[in-house]
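Undergrad: sequence first, then the predicted structure:
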Amino acid sequence: MSTQLDADRDEEEVFYDISVTVDSKLFPTKDPVAENLKQTKIIFVIGGPGSGKGTQSRRVAEEYGFTHLSAQDILLNTMVVGSDRRKETQETVEHGELVPVKIKDAMMSSMDAKGILIDDYPWELKQAEEFEKKVARPSLVLFLSSSRATMKQRLLKSARKSDHATGDEELVTKQIEDHLSATQLIVEKYQRDNLIRKINAEEMPDKVFRQICEAIDSIQESSESDMASDGFLCRN
């Protein structure tokens, strides 16, 4: 019995599908996606520009002993400046197809971690769906919520400090509106799945951190004994 694969895609995605097909034929009882990844605590951190996702993610990862992955860093490492395939890569990303595979590759080296914290991901609903299909379902989604005014103020302040081109108010406003439009569908999905915890990112950083700790600790209810043995406790 033959299997037809679409070869008109990124070569790494084609390779992934081939490996999945081979695995399913040779090991029919084996899940094509690594079982270890499915057992790992995966936490998404989403929020608008200027919400403090990166800062909080680094702090939380250190506190809990999680592996911290930045979706933006993974993407930047993929889209090498000057690469002949840069345009092809960008188009693939825009269709939501590449990043889940790249993140999965990064996660494979962190399967022994207490948990994996993925910062600034997913960016849109399709990526969330692709991640669940190709990798695993997240254990928790942290939504760092802040107002338009706060995001704008923080972005402009940061731009002025760095003399960055994104200090243009119109560009900042568009960046915020684009984020809000894309994020709404993601938030609604994870609300239906009862996986999302809203964090008030308007607060001072220490208070935001405490909210995040409480949200992470709350998922102990489903596997309290296992997580307690791994030290999933929010320390002062």
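TA: Nice, thanks for sending it over. Numbers count the residues shown, from 1 in each chain.

Undergrad: when you work out contacts or count neighbours from here on, use the C-alpha atoms and nothing else.
TA: OK.

Undergrad: right, and the helix or strand after the helix ranked longest in the chain?
TA: Taking DSSP state H as the criterion, the chain has its longest helix at helix 169-192. Sequence order places strand 196-200 as the next helix or strand after helix 169-192, per DSSP states H and E.

Undergrad: dropping in the other structure now:
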Amino acid sequence: MQANLIKDRKVPVIFIVGGPGCGKGTQCERIVAKYGFTHLSSGDLLRLEVKSGSKRGAQLQKTMEAGELVPQDVVLTLIKEAVTKALAAGSKGFLIDGYPRDVKQGIQFEAEIGKAKTVIYFQASEETLVKRLMKRAQTRRQFGNHPKKHYSKEGKLININGEGSVEDIYKLVCAHIDSKVLV
């Protein structure tokens, strides 16, 4: 895939990041419903590949069962394949959930797939995150500080307070997308 494929289609890419339990998934569902974007989660893509029974999926399963990180090039390939498929189906934009986890991943994504229009970082107190995680009994890794600084310097980062109601947070997200992404 060429880096300008997304640019040529004029569809926005939004990185959605934040700690586990901050509300990324909930907000992504609502954004998809309103804007017609495609929601891609790197974790979901990995799980789907494992479930597919492919040779690559079998190798991924071994890697994950060993507690090792999946190589960056494999994750990026899965994202590229999903982006290509979604573009062919007429996607109006992309929400890339839980990715990038570091600056190198973000730079490689933008070089190989397309530039992110913005990065939405959901913030919530540790107390709120723990309460939410206890409710759903799942864990995910947090978005590190370095990518946050990187995208802030590029003027792409928007911090959203994840402490409010789902509706209040959604209004903030939509206001940002309407004023910064869809212009």
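TA: Arrived safely, thanks for sending. What you see is a predicted model; the values in this text were computed from it and never measured.

Undergrad: picking up where we left off before, what comes into contact with the longest helix of structure 1?
TA: 47-49, 122-125, 128, 141, 143, 148, 151-152, 155-156, 166, 196 (C-alpha atoms under 8 Å, 6 or more residues apart in numbering).

Undergrad: mind doing that once more with 7 Å?
TA: Residues from elsewhere that reach helix 169-192 of structure 1, judged by C-alpha atoms under 7 Å, 6 or more residues apart in numbering: 48-49, 123-125, 148, 152, 166, 196.

Undergrad: what about the aligned partner of residue 153 of structure 2 in structure 1, how many neighbours?
TA: For residue 153 of structure 2, the aligned position in structure 1 is residue 192, judged by TM-score structural alignment. Residue 192 of structure 1 has 9 neighbours, counted by other C-alpha atoms under 10 Å.

Undergrad: rewinding a little: tell me the one among the contacts of helix 169-192 of structure 1 nearest to residue 114 of structure 1.
TA: Of all these, residue 196 has the smallest distance to residue 114 of structure 1: 19.9 Å, by C-alpha to C-alpha.

Undergrad: ok, now which ones touch the spatially closest residue to the closest one that is not a sequence neighbour?
TA: In space, and not counting its chain neighbours, residue 196 of structure 1 is closest to residue 141: 4.5 Å by C-alpha to C-alpha, 6 or more residues apart in numbering. Residues in contact with residue 141 of structure 1 (C-alpha under 7 Å, 6+ apart) are 43-45, 195-197.

Undergrad: in a strand, residue 141 of structure 1, correct?
TA: Yes - using DSSP: H, G, I helix; E, B strand; the rest coil, the assignment for residue 141 of structure 1 is a strand.

Undergrad: quick one: the strands in structure 1?
TA: Under the criterion DSSP state E, structure 1 contains strands at 42-47, 67-70, 116-119, 140-145, 196-200.

Undergrad: need the ones you listed in TSV with distance to residue 108 of structure 1, can you?
TA: Below are these laid out as TSV (distance: least, C-alpha to C-alpha, whole Å):
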stretch	distance to residue 108 of structure 1
strand 42-47	12
strand 67-70	11
strand 116-119	11
strand 140-145	19
strand 196-200	24
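
Undergrad: many thanks, have a good one.
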